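> build me a model:
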Amino acid sequence: MAKSFRWFWSSDKSKKPEIDLTSELLNELSRFRFPLVVVQVFLIIGTLGYLALEDYTLIEAFFQASYTFTNTGFGALKEHKFTPITIIFTTVLMLIGAATITFCVAIVVNVIMGGKLISIIKEVKMINKIARLKNHYVIFYHNEFSLQLSRHFLKAQIPFVVIDNGEHFEKEAIENKYPYYINDDPHSINTILKSHISSAKGAVIFSKNTTDNIAIIVSIRLYQEELKRKKYNIISIANKEEEIDKLKKIGCNYVVSPTNITAQRISSIILKPGSENIIENFMSNNENSLSLEEVVVPKYSWLVLRKLKEAHLREVVRVSVVGIRQKDGQYISMPTGDVLISSECKVLLIGAANDIRQAKKILMRKQKPEELKYV
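The predicted model follows:
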């Protein structure tokens, strides 16, 4: 019971935003303070004036002051018995009320239409939604690369947050159906915290400026050290070889060069036309298209310390094992069926996307699946 309570408490805590925008929200709402105080002051003055000038109870004086000050009514009480002084007082209170209400409405409209109140409320709502994410990717910068990647992520049901500081980014994010986005400076540590980076799996940086990429990578790695968590999977783009080396040295796991990839694709089309069809098959998102995925065999898997052929992956789910990387780093290419599967080794699977999902379920089982006993 105690363990369950601790798990429930930690789950709630992990879903809280890493940054609090209460101060910014209160700062915007503080602009309503002055008109509210002015209205209250004149209502008090009006109430005390009617108490002194007329034979009113406290509630009658307050009622008379309220509808006189707001110019919403007249004649409900004893206005026909007013003395000249009370009439003058009432007239002045009505004029002050009209001017004050006009002034207050102007301030409210200015705060709502010209201020940041609406945008802050929207941002708070978005940050609270992002705080529920886990194992998501944070995509820095909105451009043609992020557009294409977001479509693949949506099809694969991989959660992601897009960050950009463009003036029209919010409109573009809605048009491109980004489920989670932040319209703020990608370099700011506060912006990174808004993306709930502590629960993220990794980051993809699409800035065409190497300096921007370096700054973001360093910020994420420093935050990672502060959290003392496992390394984020960071992917970036670069065009020059020296930029690729620089990004890898500061902690980027993978650096993709659009220029090199384009040249390689064109070269394969010209020199090896048949190979391009295979590449297109791998890159397709269809369920029956070929897919290549590396799967970690957990310690509890039934296949640990058994021969690879006992899994019958090719016969049962039409998936082939083309490589095995042992925990010590040793790599076995095109392993035979007699290779022993060690704990926490990485198995490289090739097959249809749907078949690979079935193969992963087989590898994750604690007990040998029943269907394999009859193969």
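> please count neighbours and contacts with C-alpha atoms only from this point.
OK.
> number of residues surrounding residue 39?
19 (other Cα atoms under 10 Å).
> another for comparison:
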Amino acid sequence: MWKPILLILLMIFIGVVGFHIIEGWPFLDCLYMTIITIFTVGFKEVKNLSPQGRIFTIFIILGGVGTAIFTLTKLGEILYEGGINRFLRRRKMEKKLKSLKNHYIICGHGRMGKTVRERLEEEKLPFVVVDNNEKKLLELKQTYRCLYIEGDAAQEEVLNKAGIKKAKGLAALLSSDADNLYLVLTVKLINPSLFVLSKAMDEEAERKILQVGANKVVSPYKLSGLKIAQGLIRPTLVDFMDLIIRRKELSLYMEEFTVKRDSDIVNRNLSECDIRRTTNVIVVAMKKPGEDIVFNPSPDIKVETGDTLLVLGDKEAIDHFEKSYLGGIS
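Model prediction:
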């Protein structure tokens, strides 16, 4: 920012000193003559110029006018990027935040929060990031690649701004278990039906976070330890599950669907639906409300409202399954 300003001040200094030495004018006259020359105002000279003064003025015009244009251009860019452009982008972001629905809220943009954000970006799902640490949001501020809110995620005002009443799910990934506990409690008071997933570093905290209303709690250390153990015992299985989760190197997808009241699959057993033949999708598991998940469910099991189906197939097959049995793509 300072380079353009220092450059124009240098040109003014050279002009004032030059006119003073060549013409012998007072300081004010030299400054006035330099300013109207550099900025091409076109006012009449203070006094008649000598031949040497005219030659010097030509050089001031050639160097000073270009410098003035360069300086004003740079200052305009700085003003636009630092103020006007930021204001316009912020206004645009606020409009998008107000129109959000069926989105996800990521509370905390640390290492876990960043990983969750990147995955949601890959899935092209709507989301907003909330964090009160300016450094953690620096990348998002510079690129404006996604919606974000700088503020305390546990504050009701901030959560309402993030559209908590219209959200589909919330991830509580703050730095401490106490913060996540308070966040989950606040969220459930505002929107009791919202699906909330929280992280917990301590087993006692995990139990308390579940008690205040979290739908699911993940312990990063426990999860990592289990994965390492499985990697030692069943490395091929772990590789396969990683492929399913990442979806980058494999054309297969695994999706979960909640059966609604108006779904064509309601009150029919799996053998009646003949899902595998009609859509080329495999029902890997089923979970009924309040019961444990059942893997490789029996063909005779009846599908009812509120059941969750875990299906495996390519994207086209899964889309066909959703359209055919669940009433279209949401």
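> could you find the closest non-adjacent residue to the residue sitting nearest the centre point of the second structure?
Among the residues of the second structure, the one closest to the centroid is residue 146, at 3.2 Å (Cα atoms, centre = their mean). Ranked by Cα to Cα, 6 or more residues apart in numbering and with sequence neighbours excluded, the top spatial neighbour of residue 146 of the second structure is residue 140, at 6.7 Å.
> the one you found corresponds to which position in the first structure?
Under the alignment (TM-score structural alignment), residue 140 of the second structure maps onto residue 173 of the first structure.
> re earlier: average offset between the helix or strand containing the residue nearest to residue 146 of the second structure and the first structure?
Using DSSP states H and E, residue 140 of the second structure sits within helix 138-143. With mean Cα distance after the TM-score superposition for the first structure, helix 138-143 of the second structure departs from the first structure by a mean of 3.3 Å once superposed.
> how far off centre is that helix?
9 Å (Cα atoms, centre = their mean, to the nearest Å).
> list the buried residues for it?
Neighbour-count burial for helix 138-143 of the second structure flags residue 141 (criterion: 16 or more other Cα atoms under 10 Å).
> show me the contact partners of it.
Here helix 138-143 of the second structure makes contact (Cα atoms under 8 Å, 6 or more residues apart in numbering) with 146, 148.
> for the next helix or strand after it, packing partners?
As assigned by DSSP H and E, the chain's next helix or strand after helix 138-143 of the second structure is strand 147-150. Applying 3 or more Cα pairs under 8 Å, 6 or more residues apart in numbering; DSSP states H and E, one finds that strand 147-150 of the second structure contacts helix 85-99, strand 127-131.
> ok, 10 Å please
Where contact means 3 or more Cα pairs under 10 Å, 6 or more residues apart in numbering; DSSP states H and E, strand 147-150 of the second structure is packed against helix 85-99, strand 104-107, strand 127-131, helix 138-143, helix 156-161.
> can you check what angle separates the longest one from strand 127-131?
Think helix 85-99 of the second structure. For helix 85-99 of the second structure against strand 127-131, the angle by axes from the mean of the first three to the mean of the last three Cα atoms, to 10 degrees is 120 degrees.
> so where do the helices sit in the stretch 201-350 of the first structure?
210-227, 241-249, 258-271, 273-283, 313-317 (DSSP state H, counting those that start in this stretch).
> quick one: what's aligned to residue 250 of the first structure in the second structure?
So residue 250 of the first structure corresponds to residue 212, using TM-score structural alignment.
> contacts only, for that match.
Neighbouring residues of residue 212 of the second structure by Cα atoms under 10 Å, 6 or more residues apart in numbering: 181-189.
> make JSON lines from these and add distance to residue 91 of the second structure and neighbour count to it.
Below are these laid out as JSON lines (distance: Cα to Cα, whole Å; neighbours: other Cα atoms under 10 Å):
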{"residue": "181", "distance to residue 91 of the second structure": "32", "neighbour count": "25"}
{"residue": "182", "distance to residue 91 of the second structure": "30", "neighbour count": "16"}
{"residue": "183", "distance to residue 91 of the second structure": "27", "neighbour count": "27"}
{"residue": "184", "distance to residue 91 of the second structure": "29", "neighbour count": "24"}
{"residue": "185", "distance to residue 91 of the second structure": "31", "neighbour count": "19"}
{"residue": "186", "distance to residue 91 of the second structure": "27", "neighbour count": "19"}
{"residue": "187", "distance to residue 91 of the second structure": "26", "neighbour count": "27"}
{"residue": "188", "distance to residue 91 of the second structure": "29", "neighbour count": "16"}
{"residue": "189", "distance to residue 91 of the second structure": "29", "neighbour count": "13"}
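> of those, which is the nearest to residue 23 of the second structure?
residue 183 (74.5 Å; Cα to Cα).
> I figured residue 74 of the second structure hits residue 3, correct?
Yes. If you go by Cα atoms under 10 Å, residue 74 of the second structure and residue 3 touch, sitting 9.4 Å apart.
> ok, these two, which is more surrounded?
Counted by other Cα under 10 Å, residue 74 of the second structure and residue 3 do not tie: residue 74 has more neighbours, with 17 against 10.
> ok, that one to residue 68 of the second structure distance?
In this structure, residue 74 of the second structure and residue 68 of the second structure are 10 Å apart, going by Cα to Cα, to the nearest Å.
> list residues touching both of these two?
4-5.
> any idea how far the helix or strand containing residue 100 of the first structure is from the chain center?
Assigned by DSSP H and E, residue 100 of the first structure falls within helix 84-109. Taking Cα atoms, centre = their mean, one finds the center of helix 84-109 of the first structure at 48 Å from the center of the full chain.
> hmm, back to that, pick the most deeply packed of the helices and strands packed on strand 147-150 of the second structure.
strand 104-107 (a mean of 26; mean count of other Cα atoms under 10 Å).
> superpose on the first structure and give me the mean offset of the helix or strand just after it.
Remark: after strand 104-107 of the second structure, the chain's next helix or strand is helix 111-123, criterion DSSP H and E. By mean Cα distance after the TM-score superposition for the first structure, the fitted helix 111-123 of the second structure averages 1.3 Å away from its aligned residues in the first structure.
> which bit of the first structure covers helix 111-123 of the second structure?
By TM-score structural alignment, helix 111-123 of the second structure lines up with residues 144-156 in the first structure.
> contacting residues around that stretch?
Against stretch 144-156 of the first structure from outside (Cα under 10 Å, 6+ apart): 137, 139-140, 157-162, 173, 176-179, 204-207, 237, 258, 284-286.
> if you set the cut-off to 7 Å instead, what comes out?
Stretch 144-156 of the first structure is contacted by residues residue 206 when judged by Cα atoms under 7 Å, 6 or more residues apart in numbering.
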